[in-house]
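Engineer: turn this into a model:
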Amino acid sequence: MSLPWFIRPLHRGINTDDLGFLLSKGAVSLPSQALQLALVRAYVDSIYPHIPVIDLSHFLECITATDHVAPRVSLLLYQSILAAGTACVKIEDLKEAGFQTRKSARKIFLEKVKVSLLLGVMNLEDGPANVTKLLYDFNCELDQQTVIQVLLLMSLAYEEPVGRRSSFYWLDAAISQAFSSKLHHDPKMLGLALPIQTLRIRRRLWWCCYNLDRLVSLGTGRTSMISENDFNVSMPDISDFEPFRHVGSDAAAHSTVCSCNGSDQENLDLALLFTEQTRLCRLLDTNGFLAPSSCCTWQGVDWAIEGPPNTNWPFQRLEHHLSEWYSALPLRARYRRIMQNELGINGNAAVALNRSFLHLAFNMAMLNAYQSRLGLSPEHDIGTSYETEACELLMNHAAGRISLIMESIEAHRLGLCLHPGAMHFAMSASEVHLKRPDKLDTVAQTKHDQCARVIELMQEAYFVPSYSRHFRPSPSSPSASHCSQVERERFSEKNGTLPESISESALWEFDISGSTTSKAIATCNMADVEGLFPGRQITERWMGDPL
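Structural biologist: Got it, this is the predicted structure:
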């Protein structure tokens, strides 16, 4: 067994039979050096910015040092980094190494990690909390922090919708281990005096667990594992991200595995985007999305704000906080289309992609808010037809913005570098587009296609649910095609003529670049809107910002 010098030796307690099993499964073998470099580069440029679970400078120091005395890297962590890189590495690099497809390469690399994680548990059904316990029993990896890093990277695999290959399974295991390691507590409250580097990585690991938990819930509707009352870790800030440094190696060595090459501005931008993503995720409720805990207070948002005693208040409060978040975004975190000059060395566009994903998540939150407000069936009465159509207008605005963000990503063929959770956002937006009235089929199909092209590209690396199941309009849903006429008739019977300010053409025929949608809202009688939505915060910047 020959491994690079920078790989930490396996634990001495591993027995011969177990080692033989690992060898037979290829768990301790590595690809050619050329493919290793390509996979590490893909990970550093495209995966690490989404979930910064490792100390990047320390990792690069380990694998590029030439004196053979630098700290070493866990084999399990290194294998998981290589596996993560297969999602976005150039297909030419994989084919040169003998792989026919991206999925076949991913399957082999992911199996190397899973063999170590799941050996000895094939017949147990005790759930994800016991995955790493059995890993310890196998003596393959004894460092709990490394285990959490590996599990978080495995949660991005998206191999199957359910079971031990699903992202849910690995994410649940990572969160369980994070609680076991007390990452959910402020070290000062535990009386721990830890080095600054250790503190940084602990805090980032916790917030990576938290953000992934919320983003999965946002995209799938799955109940979050982490409750707002479960932790006391303060919000992340830029100081939690170590400055990029060339320790024990020069810039030329780092450039072989990292396109950013230590750009201070790029690292500051990525840190800013991560903190803004966390602020957004803190707004998303763990159970039902629209009902945050009435007694939970955290930095910048007080969920204990008193509101009117009606069922609309959770929705109004969430809408208010989302609008405030959007309006307060720093300039460098505001959305703009990906431009050619933003593509760095070898097409790296980490900042542009993370900025795009941040706004995909925000628009998905807005879409969910208005979609939830409409209810789950036509029998669910949310108020007047005016209110129904206003919700549909804003819901379609959010879906349209998701589509055009996806179009910008697809134009530069960056879909494989996008956070895999974006697939769920694209599917939700596409479903909304396909529920629009028959007379606008062309518009709806165009916007659907913008999302579908990115989904099809991501399908090279990830499991994508059936289109027919997710994109076909449901007869029981309050889609525009049947709500519009029925609700208008009901409104007319109760209240007279529907206000001209929201005509059917204004409701559906809007240009997402800003003008027509903004005019439709601007021409509304705002007193009427305020009467329907007490405390409504229709964000002019969101409605009018060009894409």
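Engineer: only C-alpha atoms from now on, for both contacts and neighbour counts.
Structural biologist: Noted.
Engineer: in stretch 267-283, what counts as buried?
Structural biologist: Residues of stretch 267-283 classed as buried: 267-283 (neighbour count, 16 or more other Cα atoms under 10 Å).
Engineer: residues in contact with it?
Structural biologist: For stretch 267-283, the external contacting residues (Cα atoms under 8 Å, 6 or more residues apart in numbering) are 49-50, 207, 211, 214-215, 235-238, 241, 243-244, 318, 321-322, 325, 329, 332-333, 350-351, 354-355, 358, 362.
Engineer: next: stretch 433-445.
Structural biologist: Counting by Cα under 8 Å, 6+ apart, 396, 399-400, 447-448, 471-473, 479-481, 508 sit against stretch 433-445.
Engineer: which of the residues you listed has the most neighbours?
Structural biologist: Highest neighbour count within the contacts of stretch 433-445, by other Cα atoms under 10 Å: residue 399, with 30 neighbours.
Engineer: that one contacts residue 367, correct?
Structural biologist: Yes: the criterion here is Cα atoms under 8 Å, and residue 399 meets it with residue 367 at 6.5 Å.
Engineer: and which of the contacts of stretch 433-445 is nearest to residue 201?
Structural biologist: Taking Cα to Cα as the measure, residue 201 lies nearest residue 399 of these, at 35.4 Å.
Engineer: I figured residue 151 hits residue 176, correct?
Structural biologist: No: look at residue 151 against residue 176 with Cα under 8 Å: they stay out of range, at 10.4 Å.
Engineer: of those two, who's got more company?
Structural biologist: residue 151 (27 against 21).
Engineer: how far off centre is the helix or strand the more buried one falls within?
Structural biologist: Using DSSP states H and E, residue 151 sits within helix 144-154. The chain centre lies 17 Å from the centre of helix 144-154; the measure is Cα atoms, centre = their mean, to the nearest Å.
Engineer: for it, give me every contacting residue.
Structural biologist: 53-54, 74, 76-77, 80-81, 84, 110, 132, 141, 167, 170-171, 173-175, 177-178, 181, 205, 209.
Engineer: one more, so I can put them side by side:
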Amino acid sequence: MFEQCMYENGNERNKIVLLQASLMMGFWHSEIDEHAQPWYWTGSAISHCQILGLHRDPGTSAYNPHITDRQRSLWRRLWWCCFFRDRWLGLTLGRPLRINLNDSDVPMPLTGDMLFDIDGLSEVGLANHLPSEMPRLSEYWVMLIEMSRQLGDVLVMNYQAARPKGTLDDVAMLERRLLQCRLPDLYEGGLTRISKFYSNHVHLHYQAMLITFYRPWGMEFPEGDAGAKEDWQHRMRLKADHAAAQTNEILDRLVQDELLGLAGPMTPPLLVPAMQTHLLQCKFGDSLAKRIRLNKLEVCMLVMEELQKTYTVASVYRGIFTKAIQQIFPDYPGHVMHTSCSPTSITIPRNEGPTRNSLNNPESLIAGDQLGDSDFGDLGGDDLMAALMDNASVFDFWQACNQL
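Structural biologist: Just a heads-up that it's a prediction; the model follows:
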């Protein structure tokens, strides 16, 4: 890999280049080195940012004419890219946040920060190498950064280990901010395939964030008057269910428009909060209600089946959820979806057999020996199933998944 060579050959002295290489390698999954995973490389990129001082605004005290506008734009873009990865990896890996925004005064990114480096390119160069709708895609990126700030607040309020218990007013205030997030217009006409996909992808992030926010409050209650506790918790559960249903609608649009081929490595984890919500709903109601909820989950499983053609982690998620479904529906067939990779098995790298390290990060699993249903218990699968079936938290599932 080019980025790995740039980082490891020892000849590169430009710290910005090393930062960029680390950030890009955060999307690469090693077959050999346990440490060479998204968490490691993103942490390296964040460290480079802070060593270089990119977490501070270079124009705070006095404008430095030796720093060009292009440099300022690049530095701002790199910092906020690291911030975005920190927040979403914190959620999807169940790990603490590395960036504290109280230590940073970098202004929020602008659409122009994404366009600065292409101003000098010829029309032929732009047409050959970049999408024509870069201004629109840049706006989507800014929306994701704004949303990521809110996600950080959600993780601190609901999942931080030593967090103070929030009040009803705290929860209501954060909810208002979440509902005010800027989002693309899903019904805008005339969009290209790329714009359609990324418009929907921003919404996938948003629904995952809403589920992450609402789910704990379906079982917990903040400080305050507990007189209407049950009604309040019921409303929060309904809101989480609605966000999960919205996720299914987004997936339906992506499938109908044949856009799943544009999915990136972040797409499979974004489906997990909705899948867990559907799974938990399968435990309640009469047989018809349970079947309807199972159908919603199966839609997500079918999309995961398609995504696993590119991302092995999707087959891991399918295997985990198939095992969980069978706990609720013992007669549920593990072979219901036809694929070259069995949904009730998880692959183990390098033909070494199942080990705890090989499941430390599900995204690192590659083709090799298979781990069947009976092996879940030996690898802590009972804890994983307990976390997956926990009514309160999507975060506990990520933590359990990464501790296997």
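Engineer: mark which of the contacts of helix 144-154 of the first structure are part of helices, please.
Structural biologist: 76-77, 80-81, 84, 110, 132, 167, 170-171, 173-175, 177-178, 205, 209 (DSSP state H).
Engineer: returning to what we had before: now list the buried members of the contacts of stretch 267-283 of the first structure.
Structural biologist: Looks like the contacts of stretch 267-283 of the first structure have 49-50, 207, 211, 214-215, 236, 238, 241, 244, 318, 321-322, 325, 333, 350-351, 354-355, 358, 362 buried, using 16+ other Cα under 10 Å.
Engineer: mind checking which of these are in helices?
Structural biologist: 207, 211, 214-215, 318, 321-322, 325, 350-351, 354-355, 358, 362.
Engineer: pick out the most distant pair among these.
Structural biologist: Spanning the widest gap among these are 318 and 350, at 29.5 Å by Cα to Cα.
Engineer: please determine how far the residue sitting furthest away from the middle of the second structure is located from residue 177 of the second structure.
Structural biologist: In terms of distance from the mean C-alpha position of the second structure, residue 65 ranks first, at 38.5 Å (Cα atoms, centre = their mean). Distance, residue 65 of the second structure to residue 177 of the second structure, using Cα to Cα, to the nearest Å: 37 Å.
Engineer: residue 141 of the second structure -> the first structure?
Structural biologist: Aligned by TM-score structural alignment, residue 141 of the second structure pairs with residue 274 of the first structure.
Engineer: how deep is residue 91 of the first structure tucked in, by neighbour count?
Structural biologist: 16.
Engineer: tell me how far the residue nearest to it when sequence neighbours are not counted lies from residue 92 of the first structure.
Structural biologist: Excluding the flanking residues, the one nearest residue 91 of the first structure by Cα to Cα, 6 or more residues apart in numbering is residue 102, at 6.7 Å. Computed as Cα to Cα, the residue 102 of the first structure to residue 92 of the first structure distance reads 10 Å.
Engineer: in terms of neighbours, single out the busier of these two.
Structural biologist: Ranked by neighbour count (other Cα under 10 Å), residue 102 of the first structure and residue 92 place residue 102 first, with 21 against 13.
Engineer: thought the more buried one was touching residue 462?
Structural biologist: No: between residue 102 of the first structure and residue 462 there is no contact under Cα under 8 Å: 9.6 Å.
Engineer: can you map out the helices along the stretch 201-350 of the second structure?
Structural biologist: 229-256, 267-281, 287-307, 312-328 (DSSP state H, counting those that start in this stretch).
Engineer: and the match of residue 141 of the second structure, what helix or strand is that in?
Structural biologist: With DSSP H and E as the test, residue 274 of the first structure turns up in helix 264-281.
Engineer: tilt between that helix and helix 350-374?
Structural biologist: On the basis of axes from the mean of the first three to the mean of the last three Cα atoms, to 10 degrees, helix 264-281 of the first structure is oriented at 10 degrees to helix 350-374.
Engineer: how far does helix 264-281 of the first structure sit from its chain's centre?
Structural biologist: 13 Å.
Engineer: and the next element down the chain from that helix?
Structural biologist: That would be, after helix 264-281 of the first structure and using DSSP H and E, strand 297-298.
Engineer: what's that following strand aligned against in the second structure?
Structural biologist: Residue span in the second structure matched to strand 297-298 of the first structure, by TM-score structural alignment: none.
Engineer: give me the number of residues near residue 197 of the second structure?
Structural biologist: For residue 197 of the second structure, the count of nearby residues is 21 (other Cα under 10 Å).
Engineer: ok, residue 185 of the first structure - contacts?
Structural biologist: By Cα under 8 Å, 6+ apart, the contact set of residue 185 of the first structure is 231-233.
Engineer: let's go with 10 Å and repeat that
Structural biologist: Shown in contact with residue 185 of the first structure (Cα atoms under 10 Å, 6 or more residues apart in numbering): 178-179, 202-203, 206, 230-234.
Engineer: what about the strands in the stretch 1-150 of the first structure?
Structural biologist: Assigned by DSSP state E, counting those that start in this stretch, the strands in the stretch 1-150 of the first structure number zero.
Engineer: can you find the partner of residue 413 of the first structure in the second structure?
Structural biologist: When the second structure is aligned by TM-score structural alignment, residue 413 of the first structure is paired with residue 258.
Engineer: okay, the helices of the stretch 201-350 of the second structure in JSON lines with distance to residue 4 of the second structure next?
Structural biologist: What follows is the helices of the stretch 201-350 of the second structure, written out as JSON lines (distance: least, Cα to Cα, whole Å):
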{"stretch": "helix 229-256", "distance to residue 4 of the second structure": "33"}
{"stretch": "helix 267-281", "distance to residue 4 of the second structure": "24"}
{"stretch": "helix 287-307", "distance to residue 4 of the second structure": "25"}
{"stretch": "helix 312-328", "distance to residue 4 of the second structure": "21"}
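Engineer: residue 393 of the first structure pairs with which position in the second structure?
Structural biologist: So, by TM-score structural alignment, residue 393 of the first structure is matched to residue 238.
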